[in-house]
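# I'll drop the sequence and a predicted model, then ask my questions.
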Amino acid sequence: MAAFGYFLSCEEFTPAQLLDQARRAADAGFTRLAISDHYHPWNDAQGSSPFVWSMIGALSRSVDLPVTTLVTCPTVRLHPAVTAQAAATSGVLLNGRFTLGVGTGEALNEHVHGDRWPSFAERADMLEEAVEVMRALFTGEEVSHRGRHYTVDNARLYTTPADPPPIHVSGFGPNAAALAGRIGDGFVTMTPDRRLVDAFRAAGGAARPVIGGVKVCWGDDRDKAVELVHRLWPTELLPGELAQILPTPAHFEQASELVTPEMIGEAVTCGNDADQHIATLRAYVEAGFDEVYVGQIGPDNEAFFDAYRSTVLPALTG
């Protein structure tokens, strides 16, 4: 049976709001948390972007739920040796309930040092080497590494959890799914696509978890919910590789002119029809996902958590 968690969107909410949502999620019956790792929001309307590692420290003292990053890019903005230290400390703070979700990243967050933004093939190669470096450091042994992309010189993590954090690898196509099957302890993908699940399983992930995430907008007025999603998260519907290559929120705002409210209404679960919300999540279960994280768009979290506590989650887990 799949487990259901709550998705904390650092792009949309302040640290205090995220901590409040985490507590509400635990009270509503969600059994785990995921949290995004961004330097920038996708657009200015979202308006937030706290540092994920500070948030995880705060979460460890606020709730008892497991926490997964969805996802961290350990290759450009942060060196994998630094990411490994952050992940190891998070594992200690959460008493082993931390999972490191990683991916090849977006220029939006990773270009801030002024580095060249590599092609997907190069970024995938960088991610594979970064995972190798982090796994070596999680042992607590001294590590020196001279690789194609990274150098580590006599580094040792003195604060490590009893067991290394699992590393779940994100991907949105068959090549990325195969990479996750080869190097990951699990696979992260955002759409309930059985073909990607099968590609991950075939590449070595047969007994490993598949993790998904989806954003919804619970609200009494469906039209207003659609308008809210169109204002805050039109980026969810941008085609192709735009989400990976556009460098600033302003560019995403320009590209989002391609997205209409009608497209949002067709693609995003909006309104207060519990059956629609249940069907949205059940699609992930039927596609073979083991964990599904749900994020509420907009400020009406109380109604969302009430509905999921009383109706949506019981229908999926009862």
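On my side now, so go ahead.

# can we go C-alpha only for contacts and neighbour counts from here?
Noted.

# for Arg194, which non-adjacent residue is spatially closest?
Among residues not flanking Arg194 along the chain, Ala287 sits closest, at 4.8 Å (CA to CA, 6 or more residues apart in numbering).

# that neighbour and Asp198, how far apart?
Taking CA to CA, to the nearest Å as the measure, Ala287 and Asp198 are separated by 9 Å.

# same check on Gly213?
18 Å.

# the two: which has the busier surroundings?
Each of Gly213 and Asp198 has its neighbours counted (other CA atoms under 10 Å); Gly213 has more, 22 against 17.

# contact partners for the nearest residue to Phe120 once chain neighbours are set aside?
Distance criterion CA to CA, 6+ apart; nearest residue to Phe120, sequence neighbours excluded, is Thr104 at 7.5 Å. By CA atoms under 8 Å, 6 or more residues apart in numbering, the contact list for Thr104 reads Cys73, Thr75, Phe120, Arg123, Ala124, Leu127, Ser170.

# format these as a markdown table; extra columns: distance to Pro192 and secondary structure.
Compiled in a markdown table, the contacts of Thr104 are given as follows (distance: CA to CA, whole Å; DSSP: H, G, I helix; E, B strand; the rest coil):
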| residue | distance to Pro192 | secondary structure |
| --- | --- | --- |
| Cys73 | 22 | coil |
| Thr75 | 27 | coil |
| Phe120 | 22 | helix |
| Arg123 | 24 | helix |
| Ala124 | 22 | helix |
| Leu127 | 24 | helix |
| Ser170 | 14 | strand |
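
# got another one to weigh against that:
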Amino acid sequence: MPTIGFHASHEQISPARLLRDVRSAASVGFEAAMCSDHFEPWSLTQGHAGFAWAWLGAALASTDLRIGVVTAPGQRYHPAITAQASATLAGMFPGRFWMALGSGQNMNEHITGDPWPDKKVRQQRLEECVQVIRRLHAGEEVTHQGLVTVDRARLWDLPETPPPLLGPVMSVETARRAATWADGLITTNQPPERLKELLGAYREEGGTGPAVLQVHLSWAATENEAASIAMHQWRTNSVGPPAAWDIATALEFDEYAEQERVSVEQVGGTVNISADTGQHAQWLHEYAELGFDELYLHHVGQDQRAFIEAFGADVLPQVRDT
């Protein structure tokens, strides 16, 4: 049976409200949580971008959940700062914190004013950052010259066990590369054959650790309402790479989605849309059968209360029973 977690979307919900949401999710039976880490939302209609690291401390302190974050060291965050922040959380909450380290998106990183590198350079920069972070977590003093620069950095407070570092993957190439450094894999819901391909590439290259899936979904009392929520909140997130990596602002994402005339069918390719909790339970069961160990449910609406209650009562028991 997979672990079923709650995804906290900082782009869509204010930090205080999101803290109440994650507490509610814990109270109805969600077993874990994860969150995004954004400086800019994907759309003006989303309208939020709280500081994930401050929120993580509060969420870990006020629940018993294991909680992770998807973050990007290398531009907005110096890898030594990412190492320090993650070591502190892992030290305060042993065994309850993990992070997934990605190559980043221009929407969050352009604020530094530094040029936005191409994907190949970003991947190389990420892998340098991973090396720096692992060495710092091991207690070394680190000096490094490369795509990132580190001068005599050392962490003075280390956890007994460093936090796991997962690899976010959206292509076979990144899945294979993540197998060389990551303690697990994380991706988002896609067609089953695509998910099998990503997971297979990671395992074939020797990747171990948990396979984690972030499941974007839209649920409401009616099919039309569920589709409307998905279109209103997640239309811009259905923009694929490289545009998703390279667009800089929420306004530009809105303009791009309008220009591309993103349809509800396209959104349905990235969001599981249904008013039927049984259908959602079936989708989750199918993901588990593919080999995913942890499923983090992200209802793409901004009001999480009804979703948390309905899925706690109907969906989590169905998945556990199967």
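The structure has been received and is ready for your questions. From a predicted model like this one, the values you see are computed outputs, not experimental measurements.

# what does the superposition give as a TM-score?
Between these two chains, after superposing, the TM-score reads 0.95 (TM-score structural alignment, normalised by the length of the first structure); 315 aligned residues with a CA RMSD of 1.5 Å.

# residues contacting the counterpart of the residue nearest to Arg194 of the first structure in the second structure?
Ala287 of the first structure maps onto Leu290 in the second structure, with residues paired by TM-score structural alignment. By CA under 8 Å, 6+ apart, Leu290 of the second structure lies in contact with Pro192, Leu195, Lys196.

# what of Val215 of the second structure?
Val215 of the second structure touches Thr188, Asn189, Val271, Asn272, Leu295, Tyr296, Leu297, His298, counting by CA under 8 Å, 6+ apart.

# not counting the strand or helix carrying Glu252 of the second structure itself, show me its contacts.
Of the helices and strands defined by DSSP states H and E, Glu252 of the second structure is found in helix 250-260. Helix 250-260 of the second structure is contacted from outside by Glu40, Pro41, Trp42, Ser43, Leu44, Met107, Arg235, Thr236, Val239, Ile247, using CA under 8 Å, 6+ apart.

# which residue in the first structure aligns with the second one?
Under the alignment defined by TM-score structural alignment, Pro41 of the second structure corresponds to Pro41 in the first structure.

# its match looks like it's in a strand, true?
No - counting by DSSP: H, G, I helix; E, B strand; the rest coil, Pro41 of the first structure is not part of a strand but coil.

# burial measure for the residue nearest to it when sequence neighbours are not counted, as a count.
Excluding its sequence neighbours, the residue lying closest to Pro41 of the first structure (CA to CA, 6+ apart) is Glu11, at 4.4 Å. When neighbours are counted by other CA under 10 Å, Glu11 of the first structure registers 23.

# show me what Glu11 of the first structure aligns to in the second structure.
Looks like Glu11 of the first structure aligns to Glu11 there (TM-score structural alignment).

# so that match: helix, strand or coil?
Following three-state DSSP, Glu11 of the second structure is assigned to coil.

# now it: how far from His110 of the second structure?
17 Å.

# surely the match of Pro41 of the second structure is in contact with Thr14?
No - with contacts counted by CA atoms under 8 Å, Pro41 of the first structure stays clear of Thr14, the gap being 11.6 Å.

# which stretches of the stretch 51-200 of the second structure form strands?
66-71, 97-101, 142-145, 149-153, 165-168, 185-188 (DSSP state E, counting those that start in this stretch).

# return the most buried member of the ones you listed.
Mean neighbour count (mean count of other CA atoms under 10 Å) peaks for strand 165-168 among those, with a mean of 25.

# how many neighbours does the nearest residue to Leu18 of the first structure once chain neighbours are set aside have?
What sits nearest to Leu18 of the first structure in space, not counting adjacent residues and going by CA to CA, 6+ apart, is Leu8, at 6.3 Å. By the criterion of other CA under 10 Å, Leu8 of the first structure has 25 neighbours.

# show me the contacts for Leu8 of the first structure.
Neighbouring residues of Leu8 of the first structure by CA under 8 Å, 6+ apart: Leu18, Gln21, Ala22, Leu33, Ala34, Ile35, Ser36, Gly295.

# so which elements touch the host helix or strand of the third one?
Secondary structure here is read from DSSP H and E; on that basis Ala22 of the first structure sits in helix 15-28. Packing partners of helix 15-28 of the first structure (3 or more CA pairs under 8 Å, 6 or more residues apart in numbering; DSSP states H and E): strand 3-8, helix 52-60, helix 301-307.

# what's the mean gap between it and the aligned bit of the second structure?
In the superposition with the second structure, the average deviation recorded for helix 15-28 of the first structure is 1.0 Å (mean CA distance after the TM-score superposition for the first structure).

# neighbour-wise, which of Pro41 and Thr14 of the first structure wins?
For the pair Pro41 of the first structure and Thr14, the greater number of neighbours falls to Pro41 (23 against 15), based on other CA under 10 Å.

# perfect, I'm done here.
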